[in-house]
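Chemist: Got a predicted structure plus its sequence, pasted below:
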Amino acid sequence: MRRSTSRTITGRSLPALAVLAAGVLLAGCSAAGTAGSSSSDGSGSAAVKVGLVYSRSGPLAAYGKQYLEGFNAGLAYATHNTGKVGGHRIEVTEQDDAGDPAKAVAAAKTLIGKGTKILAGTTDSGVALQLAPLAAQNRVLYVSGPAATDALTAVNTFTFRSGRQSYQDILTAGSLLGDSHGKKVTVLTQNSAFGQANVAAVKQVLGGQGAKVDAVLAPPSAADLTPFAQQVKSRKADLVFVAWAGASAPALWTALDQQGVVGSTKVVTGLAGTASYPLFGAAGAKVSFLAHYFPGAAGTPVEKAMLDGITKAGGTPDLFSPDGFTAALMIVHAVEAGSAQDTSLMVKALEGWSFQGPKGDEQIRAVDHALLQPMFTAKLIGTGSAAKPVLLMRLPMGAVTPPSKQMAG
């Protein structure tokens, strides 16, 4: 893939990018990456400085890699392989936050101090919630990535998102239940902040639709998960929503299969990246999956362009490829329809924008900057390394639209 963008990589060698990347455009950086008072493309036009702050390393490094590869493909697509928009060359500097909010904030402050007007990336929700107020304080455009926390929607006028949010996940899960009114839903998760947040989300969304929601909570350190699978089976729920994190996932799915849970009721969980498919073992074929994305799910020309762009560059399309691709589309549109330097005009250009994204018809809701988008449901066929998802249903953005929120500021 031909690329004219100028990149500065902070604190890592180029091979480390193959592990994961976070890009940040340093305002005032020349193509060689040296600081200066201004930057131009050689024709006197100021360069567009974009900063990608994301997890190149740390626990979410695999997701960061997917985001970066999608962003690169999206930038090439949106600029027709010129690396320019509105006559301005796009400069990208990548910064690794390692999933640490303090590192992310420090990197963003440095970039903003050097003139960066656009920040993007953010694999981790905790990081996103720290960068959003910083963007508002400094009046820079901030386009978050895979961070799914609902709290990011309407957090301030300068913050947008290029991925989905948790509410859309739960609505997608609910589509597998049908009419929720009077149905019994059991959430199986860990007794942790992560688990409690999932219980609260299911109660808010499906409980709000009339479902009766309860939970089975396992200690995060639990090694024997059979008792918890037995508890779930005894609840005789119409739907079991599983939200699980950590190395015990294979043991959990084995227990659910052995106790007959996946064969006796509808069990739903989120479809993660391709590396997770073998973890479900024999239970995988009996589970229903809500899916933000998997390669081939959308079947649109823009998705094909994304897949082709990533593979031609030597990458591998995966779960969060659309988040990076869409971020690039948003940034190019903000500069082209707004301004390369006036953040308020970039914000106005994005608010209410409807576009063809890699997942299909998408829209940035003007009132709170929620990214309305299609979602998918799927099943797995095959086991082990042969496991792969098959599409069950494409849900248009109108079917999985979160309630609107009042902008915080």
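Modeler: Happy to help now that I have it.

Chemist: Every contact and neighbour count from this point should use C-alpha atoms.
Modeler: Noted.

Chemist: Report the contact partners of the closest residue to Ala255 other than its chain neighbours.
Modeler: Among residues not flanking Ala255 along the chain, Thr226 sits closest, at 5.2 Å (CA to CA, 6 or more residues apart in numbering). Going by CA atoms under 8 Å, 6 or more residues apart in numbering, Thr226 touches Leu252, Ala255, Leu256, Gln259.

Chemist: quick check, nearest of those residues to Val287?
Modeler: Closest approach to Val287 among those (CA to CA): Leu256, at 10.4 Å.

Chemist: Give me the three-state assignment for the residue nearest to the spatial centre of the chain.
Modeler: Nearest residue to the geometric centre of the chain (CA atoms, centre = their mean): Pro146, 2.0 Å. State at Pro146, reduced to three classes by DSSP: H, G, I helix; E, B strand; the rest coil: coil.

Chemist: contacting residues around it?
Modeler: So Pro146 contacts Tyr63, Tyr67, Gly121, Thr122, Thr123, Asp124, Ser125, Ser162, Gly163, Arg164, Phe320, Asp323 (CA under 8 Å, 6+ apart).

Chemist: After the host helix or strand of the second one, which helix or strand is next? Please name it.
Modeler: For Tyr67, the enclosing helix or strand under DSSP states H and E is helix 61-78. Using DSSP H and E, the helix or strand that follows helix 61-78 towards the C-terminus is strand 84-85.

Chemist: who does the helix or strand following that next one touch, helix- and strand-wise?
Modeler: Helices and strands here follow DSSP H and E; after strand 84-85, the next one along the chain is strand 88-96. The contact analysis (3 or more CA pairs under 8 Å, 6 or more residues apart in numbering; DSSP states H and E) places strand 88-96 against strand 6-9, strand 48-54.

Chemist: how about 10 Å then?
Modeler: Applying 3 or more CA pairs under 10 Å, 6 or more residues apart in numbering; DSSP states H and E, we find strand 88-96 packed against strand 6-9, strand 48-54, helix 61-78, helix 101-113, strand 118-121, helix 321-337.

Chemist: Just give me the neighbour total for the closest residue to Ala73 other than its chain neighbours.
Modeler: Using CA to CA, 6+ apart and skipping residues adjacent in sequence, the residue nearest Ala73 is Gly309, 5.0 Å away. Here the count is done by other CA atoms under 10 Å, and Gly309 has 25 residues near it.

Chemist: just to revisit the earlier point, how much space is there between the residue nearest to the centre of the chain and Ser321?
Modeler: 9 Å (CA to CA, to the nearest Å).

Chemist: Included below, for side-by-side comparison, is a second structure:
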Amino acid sequence: MTTSLTGSFGTYGNMIKDGLEAGLYCSTEGTNEVDGKPIEFVYADDGGDPEQTLAAATRMVGDGINILTGTTSSAAAMQLGHFAEQQNLLYISGAAGIDDVTGLNANTFRASRQAYQEAAALSSVLEKNNNKTVVLAQDYAFGQKYASTITGILESSGSEVEKVLVPLDTNEFTPYARRISELKPDLLIVVYYGDGAPSMWQAMSQQGILDTTTVASVLVEKPHWSIYGDAAEKINFVTHYYPGAPGGEMNECLTERVPNADLSTHDGFVAAQQIVHALSTAGPDDVEGMIEALDGWSFEAPKGPMTIRSGDHALLQDMYLVSLSDNDGELVAHTVGNVGSEAAKP
């Protein structure tokens, strides 16, 4: 497993690690073995640097490892996807949401949602068509592409969409909040991550936008819910998993092993499920057989049914619609609906 255990992505990498170990335990009925052979995870910390990711993966291949997983950054995920094809490895991307991992090559799979599925869920928050929507996103490659994906989905249903792109180094959000207020949208979709998020949400609250407009955003990990400030209970959230999410037997096993399981914990768990299935079906030395075993496989993840679409390996799944509420000073998430896998499929 090559991931970020330190640095800016360290929180996510450690969640994946916890989920991976829980997923192995739960998928093997506590034996951590497949066909009587123990499964051992080898970890390398890339610190969020794609070059270090590739260097670690190269060392692992030299040691005879032919299954890679765990990446958190989109840049690293793309690098390892190409590397897996070149070296004929099985690669299961971790938390990276970049759409381009889907369909990259036959060797590459994913354990999480992708940006299109979030975009489809965000676009469904306001049920009526022909509304006016503003998309607030960061002005860099991922933010621009994400905003364009949402725009395409909404415009196809007759909605009018305007994008407001904010430079990455912005620390004063009042002008952007005023601009959005002037546009008077029916729906505001916020795709914003990073250190400026608390100030951004504060500016939206100060301009009264959350009192006059339906606002939707992607729910971040629970340790970061404080970024929403006073806006928390007024936002319509979407996510693929959250602490306290409903689920079946696998979710019970996950939360018993990792009581604070969160977004990326689920991603690690799903990666382990895929690894166990591939090994039990084809064996550790048959990469082509492991790929064939996963291609088109449907299984029960902690969150519920998932299917690896045959051909491009999109991970089809439902998306949650979620609200936050204050419970004695602590924010708690509640499911208020869902977007089915068919409606959210890329």
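Modeler: Thanks, I have it. It should be emphasised that the depicted structure is a prediction, and the values quoted were computed from it without experimental measurement.

Chemist: Once they're superposed, what TM-score comes out?
Modeler: Scored against TM-score structural alignment, normalised by the length of the second structure, the superposed chains reach a TM-score of 0.96; 346 aligned residues with a CA RMSD of 1.5 Å.

Chemist: one step back: distance to Asn198 of the first structure and mean neighbour count added to the helices and strands packed on strand 88-96 of the first structure, as CSV?
Modeler: Shown next, in CSV, are those (distance: least, CA to CA, whole Å; neighbours: other CA atoms under 10 Å):
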stretch, distance to Asn198 of the first structure, mean neighbour count
strand 6-9, 36, 22
strand 48-54, 24, 32
helix 61-78, 20, 27
helix 101-113, 22, 19
strand 118-121, 24, 32
helix 321-337, 22, 26
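
Chemist: and Gly273 of the first structure, which of those is closest to it?
Modeler: Nearest to Gly273 of the first structure among those is helix 61-78 (8.3 Å), distances taken as CA to CA.

Chemist: Please pull up the equivalent of Thr307 of the second structure in the first structure.
Modeler: Mapped onto the first structure by TM-score structural alignment, Thr307 of the second structure lines up with Gln363.

Chemist: Glu127 of the second structure too?
Modeler: Under the alignment (TM-score structural alignment), Glu127 of the second structure maps onto Gly178 of the first structure.

Chemist: quick one: secondary structure of that match?
Modeler: Assignment for Gly178 of the first structure (three-state DSSP): coil.

Chemist: how close does it get to Lys266 of the first structure?
Modeler: From Gly178 of the first structure to Lys266 of the first structure the distance is 11 Å (CA to CA).

Chemist: quick one, which of those two is more surrounded?
Modeler: Shown here are Gly178 of the first structure and Lys266; by other CA under 10 Å, Lys266 has more neighbours (18 against 9).

Chemist: Please enumerate the shared neighbours of Pro146 and Ser321 of the first structure.
Modeler: Shared contacts of Pro146 of the first structure and Ser321, defined by CA atoms under 10 Å, 6 or more residues apart in numbering, are found at Tyr63, Gly64, Gln66, Tyr67, Gly163.

Chemist: close enough to count as contact, the last one and Ser144?
Modeler: If I follow you right, that is Gly163 of the first structure. Yes: between Gly163 of the first structure and Ser144 there is a contact at 7.6 Å, judged by CA atoms under 10 Å.

Chemist: Can you pull the residues that touch both of those two?
Modeler: The contact sets of Gly163 of the first structure and Ser144 overlap at Thr123, Asp323, Gly324, Ala327 (CA under 10 Å, 6+ apart).

Chemist: quick revisit: now for the residue nearest to Ala255 of the first structure: what does it line up with in the second structure?
Modeler: Checking TM-score structural alignment: Thr226 of the first structure goes with Thr174.

Chemist: on that earlier part again, and the contacts of Thr226 of the first structure, which are buried?
Modeler: For the contacts of Thr226 of the first structure, a burial check counting by 16 or more other CA atoms under 10 Å picks out Leu252, Ala255, Leu256, Gln259.

Chemist: wait, which of these is closest to Asp342 of the first structure?
Modeler: Using CA to CA, these come closest to Asp342 of the first structure at Leu252, 50.9 Å.

Chemist: Would you mind measuring from the closest one to Val232 of the first structure?
Modeler: Counting by CA to CA, the gap from Leu252 of the first structure to Val232 of the first structure is 12 Å.

Chemist: List the residues that contact Gln144 of the second structure.
Modeler: By CA under 10 Å, 6+ apart, the neighbours of Gln144 of the second structure are Leu136, Ala137, Gln138, Lys163, Val164, Leu165, Val166, Val191.

Chemist: what helix or strand does it sit in?
Modeler: Following DSSP H and E, one finds Gln144 of the second structure within helix 141-155.

Chemist: So which bit of the first structure is that helix matched to?
Modeler: The aligned range for helix 141-155 of the second structure is 193-207, by TM-score structural alignment.

Chemist: sorry, back to before: alignment lookup: the residue nearest to the centre of the first structure to the second structure.
Modeler: Correspondence of Pro146 of the first structure to the second structure, assessed by TM-score structural alignment: Ala95.

Chemist: Next: Gln258 of the first structure.
Modeler: Aligned counterpart of Gln258 of the first structure in the second structure: Gln206 (TM-score structural alignment).

Chemist: Mean deviation, the helix holding Gln144 of the second structure versus the first structure?
Modeler: Following superposition, helix 141-155 of the second structure is found to deviate from the first structure by 2.2 Å on average (mean CA distance after the TM-score superposition for the first structure).

Chemist: Show me what the next helix or strand after that helix is packed up against.
Modeler: Downstream of helix 141-155 of the second structure, the first helix or strand assigned by DSSP H and E is strand 160-166. On a contact count with 3+ CA pairs under 10 Å, 6+ apart, strand 160-166 of the second structure meets strand 132-138, helix 141-155, helix 174-183, strand 187-191.
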